[in-house]
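Student: model this:
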Amino acid sequence: MNSSFTSPPSLIPSSSPADRLGFGAMQLPGRWAGPVVERATAVAVARRAVELGARHIDTAAFYFSATERANDILREALRPYPADVTIATKVGPLRTATGEMYAEARPEQIRGLVEENLRQLGVDVLDLVYLRVGRLKAVGGVPIGERFAALAALREEGLVRRLGVSNVSAEQLAEARAIAPVAAVQNRFGVLDQADAALVDECAAAGIAYLPFFALGGGHTALADENLRKVAERHGATAHQIALAWGLARSPAIIQIPGTSSLAHLEENMAAARIALDEDDMALLEPVTG
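Tutor: Predicted coordinates for the structure are as follows:
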């Protein structure tokens, strides 16, 4: 890894769906009050994700359970990290030791959070760091310039290679881009929740990667839409696989980062890159807004 201050090439690897299907580490440690994930299982899942072709791993220091941290698991599983794998992390939300998100980091706290990720992951430079805005809900209309500038300053120091923003509006993205280059946006978007469609297209036009969260229907009780079921049956696939394939087909800027702590679910998710949706499939799914 080098610490060049110049803007790296676009994070978008190619138009190939297989190159744009990554892995989210949020579930690796288990949830604070949920079932425990055995360390050996979590390590095996992370390693298998890379073996299956995941070249973008999404994590955060605030992804932890009562017993495990996502960054610690990734460090054990993947370090030394393959040169062609991007490890992306996020800073912003603050969590108590018992798991509650209680505040957002102030500008002067950003450095400490970045350094925490460096230590946990065992690297000298972070590939990509997002400023995550808000906690669980988007908060458009809130200025982010001071916080993003604090993160951008760490890029100038060589601690961060690329910058991203998460859970933002178009106006907040523009505010960040006026300060420093933005390589990636991570917002809520999926076949059941297409409200961010205009921002997806804006990112594609600007060469900015767009990484959806809740692409598999998070916040919904199930991916139970009838049109989604029809497309899944047509391809002999699951609704989750079609949701992933839809995002990959929807925009060349989209990198999917589904998360799981199950090897079986991982295999299912990664197989979605082989599903080619045609115009009829996409037309059937386009009106689905949740």
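Student: okay, CA-based contacts and neighbour counts for the rest of this
Tutor: Will do.
Student: buried stuff in stretch 235-255?
Tutor: 237-255 (16 or more other Cα atoms under 10 Å).
Student: again, but for stretch 202-212
Tutor: The neighbour-count check on stretch 202-212 (16+ other Cα under 10 Å) flags 203-204, 207-212 as buried.
Student: Please apply the same query to stretch 173-180.
Tutor: Neighbour-count burial for stretch 173-180 flags 173, 176-177, 180 (criterion: 16+ other Cα under 10 Å).
Student: all strands for this protein, in order.
Tutor: All strands of the chain, identified by DSSP state E, fall at 23-24, 56-58, 86-91, 93-95, 101-104, 126-132, 160-166, 184-186, 209-210.
Student: and the first one, what other elements does it pack with?
Tutor: What that stands for is strand 23-24. Where contact means 3 or more Cα pairs under 8 Å, 6 or more residues apart in numbering; DSSP states H and E, strand 23-24 is packed against strand 56-58.
Student: what residues does the strand it packs on touch?
Tutor: With Cα atoms under 8 Å, 6 or more residues apart in numbering as the test, strand 56-58 has contacts from 20-26, 85-89, 257.
Student: if you set the cut-off to 6 Å instead, what comes out?
Tutor: Residues from elsewhere that reach strand 56-58 (Cα atoms under 6 Å, 6 or more residues apart in numbering): 22-25, 85-89.
Student: before we go on, could you also do this sequence so I can check it against the first one:
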Amino acid sequence: MTSETITADAAGTWKLGDLTVNRIGLGAMRLTGSAAFHHGTPSDRERSIAVLRRAVELGVNHIDTAAFYFSALRSANELINSALSPYADDLVVVTKVGPYRDYSGEWGTSARPDELRGHVEENLRQLGRDHLDVVNLRRMRQDSIAEHFGALAELREAGLIRHLGISGVEARHLAEAQAIAPVVCVQNRFGLDHRDPDTDDLLRLCGEQDVAFVPFYAVAGEAGPQGATTAHDDELLAVARAHGVSPAQVRIAWTLHQGPHVLSIPGTGNPDHLAENVAAGAVRLTEEELATLNGLQLKAG
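Tutor: All right, here's what the predicted structure looks like:
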């Protein structure tokens, strides 16, 4: 399979509210460098901008970002603004609020509900937008998200936000949010080697309610923000060889096979990896291969 010839529409589409996106998107965190949340090596700015522009050329119209995605000298939102503004009408930029970092990069406690407007406005300034397409509320261990989500719902009514999502939640939080305002997507950690019954249940509920389920770290495994896992079982490698693709592409394909409402937002600052990630949307796994992968208990490290 030649990655360069495959575009993001190979995976099909889904709607975030009234916004149609290809099911393969791009996570922006890794655009900022080797340590997006620390004082690591900053990315090469021109290379990151080239990745964003190439992503759009390959049909990616769903980019996931946040104001707290920054490293020394690099901001994901600023890179997106520089690379893609003025924005194409069909480009959907999704951001998130809840966690935050100060200018030195240190994490603060979870934002209070009355602070969320300022965080939304910071995203607007950095992205150069007058409204945000989708804003996810990242739950920070709160038992209830009603007050925080309600604050975002008010900003939606005010026209600063078009659609709302939630992240890091349990099934009960989806119901809690839906009682306040429509939810178009749920972002939770989920992947071939990071599954639990609660998340499987949430994935099913999202499908039943036509809510997009958007896993993060689906390729990274236990490595999380550090990068794609290097732990691959023999069965996974065999599936990859059968399709002439990489193990990471199989992981993305497996994720997309979990339901038509499941989106993928693999992150990379590497143009070659970008093309491979997009091409994973064309991988069609057989029922036998899916059964084999579903039975794996992959271990990182």
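Student: Post the TM-score for the overlay when you can.
Tutor: The pair, once superposed, lands on a TM-score of 0.90 when counted by TM-score structural alignment, normalised by the length of structure 1; 274 aligned residues with a Cα RMSD of 1.7 Å.
Student: quick one: which of the buried residues of stretch 235-255 of structure 1 sit in helices?
Tutor: Under the assignment DSSP state H, the buried residues of stretch 235-255 of structure 1 contribute 239-250 to helices.
Student: with the residues you listed in mind, which one is nearest to residue 271 of structure 1?
Tutor: Closest approach between these and residue 271 of structure 1, by Cα to Cα: residue 241, at 7.5 Å.
Student: wait, isn't residue 189 of structure 2 in contact with residue 213?
Tutor: No. Using Cα atoms under 6 Å as the test, residue 189 of structure 2 is too far from residue 213 to be in contact (10.2 Å).
Student: centroid residue for structure 2?
Tutor: Central residue of structure 2 (Cα atoms, centre = their mean): residue 265, 4.1 Å from the mean position.
Student: What does it correspond to in structure 1?
Tutor: With TM-score structural alignment as the criterion, the equivalent of residue 265 of structure 2 in structure 1 is residue 257.
Student: Likewise for residue 59 of structure 2?
Tutor: In structure 1, residue 59 of structure 2 lands on residue 53 (TM-score structural alignment).
Student: number of nearby residues for that match?
Tutor: As a burial measure, residue 53 of structure 1 scores 17 neighbours (other Cα atoms under 10 Å).
Student: Check residue 280 of structure 1 too.
Tutor: Neighbours of residue 280 of structure 1 using other Cα under 10 Å come to 10.
Student: Distance of the aligned residue in structure 2 for it relative to residue 60 of structure 2?
Tutor: Alignment note: residue 280 of structure 1 maps to residue 288 in structure 2; criterion TM-score structural alignment. In this view, residue 288 of structure 2 and residue 60 of structure 2 are 30 Å apart by Cα to Cα, to the nearest Å.
Student: Likewise for residue 75 of structure 2?
Tutor: Separation of residue 75 of structure 2 from residue 60 of structure 2 (Cα to Cα) stands at 20 Å.
Student: Ok, residue 51 of structure 2 next?
Tutor: Relative to residue 60 of structure 2, residue 51 of structure 2 is positioned 11 Å away (Cα to Cα).
Student: returning to what we had before: show me which of the ones in helices among the buried residues of stretch 235-255 of structure 1 is closest to residue 275 of structure 1.
Tutor: Proximity of these to residue 275 of structure 1 (Cα to Cα) peaks at residue 245, which lies at 6.2 Å.
Student: Provide a list of residues in contact with the closest one.
Tutor: Applying Cα under 6 Å, 6+ apart, the residues near residue 245 of structure 1 are residue 272.
Student: Provide the aligned range in structure 2 for stretch 68-85 of structure 1.
Tutor: The alignment of stretch 68-85 of structure 1 onto structure 2 (TM-score structural alignment) covers residues 74-91.
Student: Quick check: nearest residue in space to the corresponding residue of structure 1 for residue 250 of structure 2, chain neighbours excluded?
Tutor: Using TM-score structural alignment as the criterion, residue 250 of structure 2 maps onto residue 242 of structure 1. Leaving aside its chain neighbours, residue 242 of structure 1 sits nearest to residue 232 (6.0 Å; criterion: Cα to Cα, 6 or more residues apart in numbering).
Student: Aligned counterpart of that neighbour in structure 2, please.
Tutor: Aligned by TM-score structural alignment, residue 232 of structure 1 pairs with residue 240 of structure 2.
Student: where does its match sit relative to residue 130 of structure 2, distance-wise?
Tutor: 43 Å.
Student: and what of residue 229 of structure 2?
Tutor: Note on residue 229 of structure 2: its distance to residue 130 of structure 2, by Cα to Cα, is 38 Å.
Student: the more surrounded of these two?
Tutor: Each of residue 229 of structure 2 and residue 130 has its neighbours counted (other Cα under 10 Å); residue 229 has more, 20 against 13.
Student: The more buried one touches residue 220, doesn't it?
Tutor: Yes. Residue 229 of structure 2 lies in contact with residue 220 (Cα under 6 Å); the separation is 4.9 Å.
Student: Next up, the contacts around the corresponding residue of structure 1 for residue 212 of structure 2.
Tutor: Counting by TM-score structural alignment, residue 212 of structure 2 lines up with residue 209 in structure 1. Counting by Cα under 6 Å, 6+ apart, residue 209 of structure 1 makes contact with 12, 184, 253.
Student: Please identify which of those residues is nearest to residue 93 of structure 1.
Tutor: Nearest to residue 93 of structure 1 out of the contacts of residue 209 of structure 1 is residue 184 (Cα to Cα; 18.1 Å).
Student: what about that closest one, how many residues close to it?
Tutor: Neighbours around residue 184 of structure 1, by other Cα under 10 Å: 28.
Student: Spit out the contact partners of it.
Tutor: Shown in contact with residue 184 of structure 1 (Cα under 6 Å, 6+ apart): 164, 208-210.
Student: now swap in residue 190 of structure 2 and tell me
Tutor: Residue 190 of structure 2 sits in contact with 215, 218, where contact means Cα under 6 Å, 6+ apart.
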